[in-house]
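1. I'd like to go over a predicted model; first the sequence, then the structure.
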Amino acid sequence: MQVVKLQEPYDNNLIPDGPIVLCLGFFDGVHRGHQAVIREGKRRAEKLGAKLAIMTLDRYPGIVFNNEENKDFAYLSSERKKLELFERFGVDLCYVVSFDEKLYTLSQQDFVEKYIVSLHAVCAVAGSDYTYGKMPYENGGDMSHLEGYANGRFEVVKVSHILDDGEKISSTRIRKALRKGNVKMAADLLGYSYETSGQVVHGFERGRKLGFPTLNLETKEPVMIPSEGVYAVFVRFEGEEKRYMGMASIGRNETFGSHFEKTIEINLLDFSDMVYGKNVFVEWIELLRGMKKFSGAKELIEQLNHDKERTRKILEKRN
């Protein structure tokens, strides 16, 4: 997949020749609703003999505008992960556009001219709530007005929302699930297991002393971490295909004191190598339990042995 980064005003020489079907949206998480947009775009591209392209933004608009409702916003996918998913779903070309003042002050018509027509789009595909151009969007920056701006130069396809249990699949709904630790619901809405990445760093080595050595992770990408608790997870090291079974703890080690920062620690079930400095990818499969302050090391070890047994059953079934 070819990736082209654009910043307003962009150089026209950056734009590849040839017709495209252009899917529009922010695509945070690339969930099942987004995948429906991409599938429709792919169907149209095959019909028209065009490449399948996506245009996304390098940051979430709500963060730039500092909207009150977005003060606790957290990404579901890094740019790296989004691009990986786009490629997995058959996208040929991805435009990543810098969301800055020069972009969001463009009129709706100017946005269409520069970011749809000039990209050689013969068809634009987006969800029914897609917005573009200068705010307020209700003055013309929604899907109901796009055909007027197109003026017959490209086809406009509006994709209806995908429902799950009668409710719209959305990035907001997935964030709510993750805040409750419901990684199984998040995976159902995403269409794949929720994943985060991190680097293995040195910790206090309490797990090793208890007989449960852990990988202590420092997160690098600005993505959401599930709520505090103990989870069954799969772990993959960067550059490797093999996945390892593990149980992950997100918490503050309250059994050993009340002053610790929140950490992510993962005990791999069949792994004992020293891997400090390595980057890992974590698939969050199922919440085992919430965090608990134990009376001491003995009670904690008993619980960890029970967690380990449950983890192995869950993950062996998934494998």
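-> Nice, I can see it.
2. drop to CA atoms for contacts and neighbour counts, all remaining ones
-> OK.
3. outside of the strand ranked longest in the chain, which residues touch it?
-> The residue-count maximum for a strand in the chain (DSSP state E) belongs to strand 279-289. Strand 279-289 has contacts (CA atoms under 8 Å, 6 or more residues apart in numbering) with 181-184, 187, 193-200, 229-238, 307, 310-311.
4. I'd like to know which of these are part of strands.
-> 194-200, 229-237.
5. Helices along the stretch 51-200 of the chain, start to end?
-> Assigned by DSSP state H, counting those that start in this stretch, the stretch 51-200 of the chain shows helices spanning 61-65, 79-88, 101-104, 108-112, 143-150, 171-179, 183-190.
6. The longest one relative to strand 194-201, how many degrees between them?
-> Which is helix 79-88. 130 degrees (axes from the mean of the first three to the mean of the last three CA atoms, to 10 degrees).
7. what about helix 79-88, distance to the chain center?
-> Helix 79-88 has its average C-alpha position 9 Å from the chain's average C-alpha position, going by CA atoms, centre = their mean, to the nearest Å.
8. Who are the packing partners of it?
-> Packing contacts for helix 79-88, counted by 3 or more CA pairs under 8 Å, 6 or more residues apart in numbering; DSSP states H and E, involve no helix or strand.
9. which of the residues in that helix are buried?
-> For helix 79-88, burial by neighbour count (16 or more other CA atoms under 10 Å) applies to 79, 81, 82, 83, 85, 86.
10. Pull the contacting residues for the fifth one.
-> Contacts here follow CA under 8 Å, 6+ apart; on that basis residue 85 touches residue 30.
11. how close does it sit to residue 226?
-> 20 Å (CA to CA, to the nearest Å).
12. One more: residue 162?
-> Relative to residue 226, and taking CA to CA, residue 162 is found at 24 Å.
13. can you check residue 37 too?
-> Distance, residue 37 to residue 226, using CA to CA: 27 Å.
14. what would the helices of the stretch 51-200 of the chain look like in a markdown table with distance to residue 30?
-> Below are the helices of the stretch 51-200 of the chain laid out as a markdown table (distance: least, CA to CA, whole Å):
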| stretch | distance to residue 30 |
| --- | --- |
| helix 61-65 | 17 |
| helix 79-88 | 7 |
| helix 101-104 | 23 |
| helix 108-112 | 23 |
| helix 143-150 | 20 |
| helix 171-179 | 9 |
| helix 183-190 | 7 |
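15. Please work out which of those is packed deepest.
-> helix 183-190 (a mean of 21; mean count of other CA atoms under 10 Å).
16. how distant is it from the center of its chain?
-> Distance, centroid of helix 183-190 to centroid of chain: 12 Å (CA atoms, centre = their mean).
17. Second structure for comparison follows:
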Amino acid sequence: MRPLVACRRRAGGVAAIDAGFGPCLCSGGGARGLCNFGFRRPLATERRPADGRGGEEEVSHTPASTPGVALTIGAFDGVHRGHQDLVSRMVAAAKREGLAPVCVTFDPDPEVVLHPEREHLSLSTVDERVRRLGALGVSQVEVIPFTRSVAHQAPEEFMEQLRSKHDVRALWMGPDFALGKDRSGTVDMLGQIGGKLGFRIMVVDVLLHHGRPISSTWVREALGAGDVRLAAELLGRPFCLDGIVLTGMRRGRQLGFPTANVVPPQGRARPADGVYFVRAVAPGDAGSEGQVDDQSWFGVANLGARPTFGEAEPLLEAHLLDYEGDLYGARLEVCFLDQLRGVRRFASVEELRLQIDRDIATARDLARNAIWTEIR
């Protein structure tokens, strides 16, 4: 079974690209090092009007003499590796130029308002988006309520409103970015608007994973196929779901494998039904200085229906390795590290029990792997 993140060697050694997982053990000798995750580092290009017609040129920047804002706008669903790259580049440039890095995002996701006929399953809550964007070093995350009236705004009107609140000096985006009514606020159009309002456009190439652009859609596809390892590579971290631990039917306890049961949150993307190797995290007790140290355990989780018992309601049931205690009423975050197998109906409860025994043995083998211990 291949590890969550596979290292690839290049001539001259391992390419060091920060993917958010920390150190791992690279294949071929087992020396500890940083992994090459197949990401291509893109270039940032400034686009600004030239003689009123727009244009593109490479520029060098000098620190701004007065305070201002470097801004980026987007849904940032999942805050995946592509989002992280864009925001990190903006933050680094803002520090060099003496600007404040600011992110603007929306709630709900624009897709929910623009296409209500489609099912939209988000990769993260708005609170998680704000927290993860803040962790990248931005000084402010502004959440704009997305409504039909916002969707129908002309791009210049939208940017004028932002400009009235933020002294925008640089607007950062990907090459396919667009905003405003009918997505008319393209990169070129925003360059013209920036010429009038006094900000420049910084365009960052999309981040590629093995030749394909990283996107929230691709993450959802990976989850839908049960490929949580690929989802983790695209996100830069394992995909997690959380919820309050509820009292269940206690079947796991009767089988000898007590579980913490969580109802998957509504409106959220989730992996395909199956049995997974997971890491579960619960808040610990506050320390002497008021800090809270999380507790975590590896485990085996069944996500989805329970066909052996004729139960179709989706449920997340996590058996935590070597845990003894009571988590009822606690908030539990379950992070998906690897799929062990699909969900299937067993001929008898005893056959199910034997399979769970094998699943737990596999999980213990994975938990002993040095690669996994780095993400406790």
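-> Yep, that arrived. None of the values given here were measured: they were computed from a predicted structure.
18. Spatially, which two of the ones in strands among the contacts of strand 279-289 of the first structure are the most separated?
-> Farthest pair in these (CA to CA) is 229 and 237. Separation: 22.6 Å.
19. Give me the residue at the spatial middle of the first structure.
-> Of all residues in the first structure, the one closest to the mean position by CA atoms, centre = their mean is residue 77, 2.2 Å from it.
20. corresponding residue for it in the second structure?
-> Aligned by TM-score structural alignment, residue 77 of the first structure pairs with residue 124 of the second structure.
21. Spell out the secondary structure type for the closest residue to its match other than its chain neighbours.
-> Take residue 124 of the second structure and drop its neighbours on the chain: the residue closest to it by CA to CA, 6 or more residues apart in numbering is residue 78, 5.1 Å away. Look at residue 78 of the second structure: counting by DSSP: H, G, I helix; E, B strand; the rest coil, its state is coil.
22. related to what we said a few turns ago, nearest to residue 222 of the first structure, out of the helices of the stretch 51-200 of the first structure?
-> Evaluated over those, closeness to residue 222 of the first structure peaks at helix 79-88, with 9.7 Å, by CA to CA.
23. Mean per-residue distance, that closest one versus the second structure.
-> With mean CA distance after the TM-score superposition for the first structure, helix 79-88 of the first structure departs from the second structure by a mean of 1.5 Å once superposed.
24. Tell me which stretches of the stretch 51-200 of the second structure form strands.
-> Taking DSSP state E, counting those that start in this stretch as the criterion, the stretch 51-200 of the second structure carries its strands at 56-57, 69-73, 100-107, 140-145, 168-173, 200-204.
25. The stretch 251-376 of the second structure now?
-> 260-262, 274-282, 295-306, 311-320, 331-341.
26. Which of these sits closest to residue 166 of the second structure?
-> strand 331-341 (35.9 Å).
27. Just the buried positions in that closest one, please.
-> 331, 332, 333, 334, 335, 336, 337, 338, 339, 340.
28. and what of stretch 293-313 of the second structure?
-> Buried residues in stretch 293-313 of the second structure (16+ other CA under 10 Å): 296, 297, 298, 299, 300, 301, 302, 303, 304, 305, 306.
29. circling back to that earlier point, can you pull the contacts of the match of residue 77 of the first structure?
-> 77, 78, 268 are the contacts of residue 124 of the second structure under CA under 8 Å, 6+ apart.
30. Show me what residue 146 of the second structure aligns to in the first structure.
-> For residue 146 of the second structure, the aligned position in the first structure is residue 99, judged by TM-score structural alignment.
31. That match: neighbour count?
-> By other CA atoms under 10 Å, 18 other residues sit near residue 99 of the first structure.
32. for it, what are its contacts?
-> Contacts of residue 99 of the first structure by CA under 8 Å, 6+ apart are 7, 57, 58, 59, 60, 61.
33. is it true that the fifth one touches residue 29?
-> So the one you mean is residue 60 of the first structure. No. Applying CA atoms under 8 Å, one finds residue 60 of the first structure not in contact with residue 29, separated by 12.0 Å.
34. Settle it for me: which of these two has more neighbours?
-> Neighbours were counted for residue 60 of the first structure and for residue 29 using other CA under 10 Å; residue 29 has more, 27 against 17.
35. For the counterpart of the more buried one in the second structure, give its distance to residue 343 of the second structure.
-> Aligned by TM-score structural alignment, residue 29 of the first structure pairs with residue 78 of the second structure. Note on residue 78 of the second structure: its distance to residue 343 of the second structure, by CA to CA, is 26 Å.
36. Likewise for residue 134 of the second structure?
-> For residue 134 of the second structure relative to residue 343 of the second structure (CA to CA), the value is 38 Å.
37. Which residue, neighbours along the chain excluded, lies closest to residue 142 of the second structure?
-> Nearest one to residue 142 of the second structure, counting by CA to CA, 6+ apart, is residue 104 at 4.8 Å.
38. OK, contacts around the one you found?
-> 71, 72, 73, 74, 141, 142, 143, 144.
39. surely the second one meets residue 87?
-> When you say that, I think you mean residue 72 of the second structure. Yes. Counting by CA under 8 Å, residue 87 is a contact partner of residue 72 of the second structure at 7.4 Å.
40. Which one's more surrounded, these two?
-> residue 87 (27 against 21).
41. what do we get in the first structure for that one?
-> In the first structure, residue 87 of the second structure lands on residue 38 (TM-score structural alignment).
42. Distance check, the nearest residue to that match once chain neighbours are set aside against residue 153 of the first structure.
-> Excluding the flanking residues, the one nearest residue 38 of the first structure by CA to CA, 6+ apart is residue 23, at 6.5 Å. Per CA to CA, residue 23 of the first structure is found 16 Å from residue 153 of the first structure.
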